[in-house]
Structures are given as C-alpha cells and as structure tokens.
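1. A structural model of the following input is requested.
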Amino acid sequence: MAELDGVLGLLLEPLQFDFMVRALVATLAAAVVCALLSCWLVLIGWSLMGDAVSHAVLPGVVLAYIVGVPFAVGALVFGFLAVALIGVVRDTSRVKEDAAIGIVFTTLFALGLVLISVTPSQTDLSHIIFGNVLGIGTSDLVQILVLGAIAAGLLIVKRRDLTLFAFDPTHAHAIGLSPRLLGALLLGVLALTAVVALQTVGVILVVAMLIIPGATAYLLTDRLPRMLVIAPSIAAFSAVAGIYSSYFLDTAPGGMVVLSQGAVFAIVFLVSPRHGVLVAVLRRRWRRRRPIRRRPAAP
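-> All right, here's what the predicted structure looks like:
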C-alpha cells in the first residue's frame, strides 16, 4: 500500500504546478493532431513536405511578433506561402518536387534565422526554434486547442476522401472528387498542424511528430482505420512519458517527447509481429531448423 501511495505521489507531483498542467495538455493536443495527420503523410509519401512546411513557418512567426499579431497568423500565412512557392517552382521549371521543397524550405528557414538575429526583442525568439512548452500561457493553450480541434475535425470529416486520395487518386477523380483540392486540403491542415505543434517542440522537431507516429503505426497494421487509432495512442503515451521524464530528469520537454516517440518506433521496428526486424530473423532461423518431412517413397 505504501508503494502504491509513493507511485501515486510521483504521478501527481508535477500536476501541482499550473505550468506543468498546461504543458501536458498542450503537448497531448499537439501530439494527437500530428499523429492523425502523420498517417496520411506516411502513406502518400509527403514526409519531406511536412519537414518543409514546419520549417518554413519560422519567418512568419518572427514577422507576427514584429507586427504584434498572434504567432499563429504569421505561421499560417507562411505555411501556405511555402506550399504555393513549392508548387510554382515545380510546375514552372525543370526542377523536380523534392528539389523544389528543399530550395523553398531552406530559404524560408534561413530568412527566419536572419530575422531573429536582427529583431530586438524582450522575448527569447529562439524558443520558436526549440519550443517552450513550459512557458505556454492560458491564451496560448486555448489557441492550441482550438486550432488542433479544427485540424483534427477536418481530417476526421474528410477521412474517407483523403484515404481514397492517398491510395488511388485516379479512382477519386473518376467518382467526382478533385485530387487537387484534396491535396490542397491536406497541405492546409499540414500548415495548421505545424502551428499547433510549434510552441510545444519548436520548428525543428515538429517534423518528428508529423512522421514518427504514422510510421510506427504503419509497421503494426496495414489498415488505415487502425492506424488512425494506433498512431494517436502512441503519440499520447509518448507525450505523457516525455513531459514526466523532462520534469524528473530536468531536461528539455520537447526533446524528451520526440525521444519517447523514437524509442517506441525503435521497439516496434525490432519486434513488430509482422514487420519487426528481429522477428523476421527469428522466423527465418526457425524455418531453417524445422525438420523437412519427406514423403514416403511410392511402392
């Protein structure tokens, strides 16, 4: 009984502080939304696009600070701008999409770094890059929850159309859906989700939250409906584990959340029942050692 009370005390200790409660709620919301979107990004092969949008919002956040408007406004504007610029470079030149993505997101990210270096500020703008989940205020938390609810709602409502777009865009077009519009919707949700996760893990680590949960779920199941349950569950567990670990180990919360997701992926990568590397090795060895039954010779 005493041991149970001790464990319960450890679990409740961080929740005595308001900033820890806000950090936990914000990280849970961001992790779940990112995990939902990551399922489609992994299936379509848009992981690099997630990297591009998450980095490209940096100058928008800095300019929003300079102008005096909420960070989300500037981040959304530059998120959509990055997507538009990638499309223009890809469609109007010989440059392929992967190169266009690299050009646009590195240029915009560099612009953000330059703006940070020349902007006089009483606020440490480097928190935008590395995240500052422990500094989230009540208004920031409300913003994260509202934007996260919008992004998750769009993904859930349009999940059937987005699934068809992911697996067979030609068939989607044949039944009257517009692959271009569905792609634009997914990119818009991507920009929105990047803004949601921005304040929790920062610009650099957002891409991890947009890829790792979906990739982990993909190793566990071949069905998208199951992925949409497994990925958010893994992300939620990692968010709680990361926040608690950062509290007791006195480390960066955003980094611990992503490390937790990476650790779960490593375990699944090794021991997944169908696609695990170690499981595959053990299965091959078992087949080699299994005695071969010889058929009796014909009389």
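2. going forward, measure contacts between C-alpha atoms and count neighbours the same way
-> Noted.
3. residue boundaries of the helices in the stretch 1-150 of the chain?
-> Taking DSSP state H, counting those that start in this stretch as the criterion, the stretch 1-150 of the chain carries its helices at 2-12, 18-44, 47-56, 58-67, 71-91, 97-118, 126-130, 138-157.
4. contacts for the fifth one?
-> Spelled out, that is helix 71-91. For helix 71-91, contacts defined as C-alpha atoms under 8 Å, 6 or more residues apart in numbering pick out 52-54, 56-65, 95-97, 100-101, 104-105, 108, 187-188, 191-192, 195.
5. Before we compare anything, build this one as well:
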Amino acid sequence: MVRALAATVTAAAVCAVLSCWLVLVGWSLMGDAVSHAVLPGVVLAYVLGAPFAVGAAVFGFLAVALIGVVRDGGRVKEDAAIGIVFTTLFALGLALISVTPSQTDLNHVVFGNLLGVSRADLVQITALGAAVLVALLLKRRDFTLYAFDPVHAHAIGLDPRLLGAALLALLALTCVVALQVVGVVLVVAMLVIPGSTAHLLTDRFGRMLVIAPAVSVGAAVTGLYLSYHLDTASGAMVVLVQGVVFALAYLFAPRHGLLRRA
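-> Below is the predicted model of the structure:
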C-alpha cells in the first residue's frame, strides 16, 4: 500500500500537469491513441527481457510518427488517422499477449496492477515522472504560447512543429509513468479529467497548473483508500473518484458550472 500510494501520487501529479496542455491544444484523443499504442511495446519488452518503459516509449513514439505519416498523406483526416493507428497497435498488443507464454499476468498491463508495484517499478515511475515534470515546468511558457497561439509563437522565433513534437514525446513518457498505476485502458482518463476539471474552475492557466494536480492527487489518494476498504480494483477507483470530482465541477463550478449558467 505504501508503494502503491507513492506511485499513485506521482502518476496523478504528472498526468494532471500535462493534461492542462492537452485540453487546451485539443489532444485528448491523441492521449488515448498513445496510451493504447504502447501495449505491443510492453509485451515485446517482456519477451526480450528489457524494461517495460523502453518498449512502451519506443511504441509511443512510433504511434505518434505513424499518425503524422497517415495524416500528412492528404486523404485521411487527423481523427481517422489516430483511430486507425491506435486501434491497430492495440490489437497487435492483445494478439501478442494471447501467444506469449508468461509467468506473470500481462493483462495487468491492460487493466493496471497498482498493488503489485515493486521497488524497481517505483524507482522507474519516480524517475520518469520527475523528468517529465521538470521538462514541462522549464518550457511551460513556450508550451503555453504554442497551445494558445502557434502563429505568434512562430513569429517570435519559436518552432511550433518542434514544440508539438516535444509535447508528444512527453505524452509518450507520461503514458509509461501511468501504465503501471491504472493500465493502458484508463491512462487516458488521468490525462484528460484533471485538466478538464481545472478548466471548469478557473480561466487562468497558471491556476490550472495548480488546481489540476491538486484535484488529481486528492482523487488518487481517496480512490486508493476506498479500494482498500471496499476491496475493489485500485486503478478503477482512482479514475472513478476523478470522474465524480469532474461531475461536481461540471454542475457547481462558480462561473462555468451547469447550474450557474442555468
């Protein structure tokens, strides 16, 4: 439980900070694509005896590259390209799981295995999470300008394509961080819900960067303790509590809540 708590807090904080930019740029579906596309990389890493993070990162970057290739072909729109690539890679991962002899249950990669986090997993999650957070905070002004006005970013000498590629790379690494906590299926929730919740509660991006991780970490800790006492799936409870918090914000947010607008 102690290791699970540490892993949950780390993953929740990293996913929440990144989710602020994903929500503003409109990349929620991209987060879904990358989180599902890493599955075959994890299985192949297991077969080769390599760290799961290496395989997941490789296939995360591969998914982003393939989406760009299919989209830039001209006939296929971005949402279709994302759907084609991530479903194909996810299906490849499921097929590999079905034929890979394993003493460990690789289905934990799909649904998460929060209470099975080892010391090595915790070190990996902490190291990758710290690297992603440092990169996001150091380049937060550039990423924010890219999210709001890429044309202006280009006008002052920044490269929007490079900033977009860097944000996608950080997204792939963040999926690796959250993989062990909630699994492939629920990673997208941790990448979308905190930023969306914070966006309902404030109009200032600086405050979003504080509200989103605070909400996400609080929901993660609450969900983990509820799963312990109710004997339910830990990763699922973490995401469920985040969903409940979003619903409350959607209804009762001071300026943008449904009741306020009504």
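6. Give me the buried subset of the contacts of helix 71-91 of the first structure.
-> 52-54, 56-65, 100-101, 104-105, 108, 187-188, 191-192, 195 (16 or more other C-alpha atoms under 10 Å).
7. For the helices of the stretch 1-150 of the first structure, state which one has the densest average packing.
-> Among the helices of the stretch 1-150 of the first structure, the stretch with the highest mean neighbour count (mean count of other C-alpha atoms under 10 Å) is helix 47-56, at a mean of 26.
8. which residues of the second structure does it align to?
-> Aligned by TM-score structural alignment, helix 47-56 of the first structure corresponds to residues 28-37 of the second structure.
9. what's the average distance of the matching stretch to the first structure?
-> After superposition onto the first structure, stretch 28-37 of the second structure sits on average 0.2 Å from its aligned residues (mean C-alpha distance after the TM-score superposition for the first structure).
10. how far is that stretch from where the chain is centred?
-> Averaging C-alpha positions (C-alpha atoms, centre = their mean, to the nearest Å) puts stretch 28-37 of the second structure 8 Å from its chain's average.
11. Residues in contact with that stretch: which ones?
-> Contacts for stretch 28-37 of the second structure (C-alpha under 8 Å, 6+ apart): 22, 59-60, 63-64, 79, 82-83, 85-87, 89-90, 93, 171-172, 175, 179, 184-185, 187-188, 191-192.
12. one more time with 7 Å, if that's ok
-> Stretch 28-37 of the second structure is contacted by residues 22, 59-60, 63, 82, 86, 89-90, 171-172, 175, 184-185, 187-188, 191-192 when judged by C-alpha atoms under 7 Å, 6 or more residues apart in numbering.
13. for stretch 81-96 of the second structure, same thing?
-> 30, 33-34, 36-37, 39-40, 43, 63, 66-67, 70-71.
14. Of those residues, which pair is most distant in space?
-> 43 and 71 (27.0 Å; C-alpha to C-alpha).
15. what does stretch 115-134 of the second structure correspond to over in the first structure?
-> The counterpart of stretch 115-134 of the second structure in the first structure, using TM-score structural alignment, spans residues 134-153.
16. contacts for the matching stretch?
-> 19-20, 22-23, 26, 29-30, 33, 189, 192-193, 196.
17. Excluding chain neighbours, give the residue nearest to the residue opposite residue 55 of the second structure in the first structure once aligned in space.
-> Matched across to the first structure, residue 55 of the second structure falls on residue 74, judged by TM-score structural alignment. Using C-alpha to C-alpha, 6 or more residues apart in numbering and skipping residues adjacent in sequence, the residue nearest residue 74 of the first structure is residue 60, 4.1 Å away.
18. how near is the one you found to residue 144 of the first structure?
-> From residue 60 of the first structure over to residue 144 of the first structure the distance is 17 Å, taken as C-alpha to C-alpha, to the nearest Å.
19. And for residue 32 of the first structure?
-> For residue 32 of the first structure, the distance to residue 144 of the first structure - C-alpha to C-alpha - is 12 Å.
20. Need the residues touching each of these two.
-> Contact criterion C-alpha under 7 Å, 6+ apart; residues shared by residue 32 of the first structure and residue 144: none found.
21. what's the burial count for the closest residue in space to residue 40 of the first structure that isn't next to it in sequence?
-> Nearest residue to residue 40 of the first structure, sequence neighbours excluded (C-alpha to C-alpha, 6+ apart): residue 166, at 6.8 Å. Neighbourhood size, residue 166 of the first structure [other C-alpha atoms under 10 Å]: 19.
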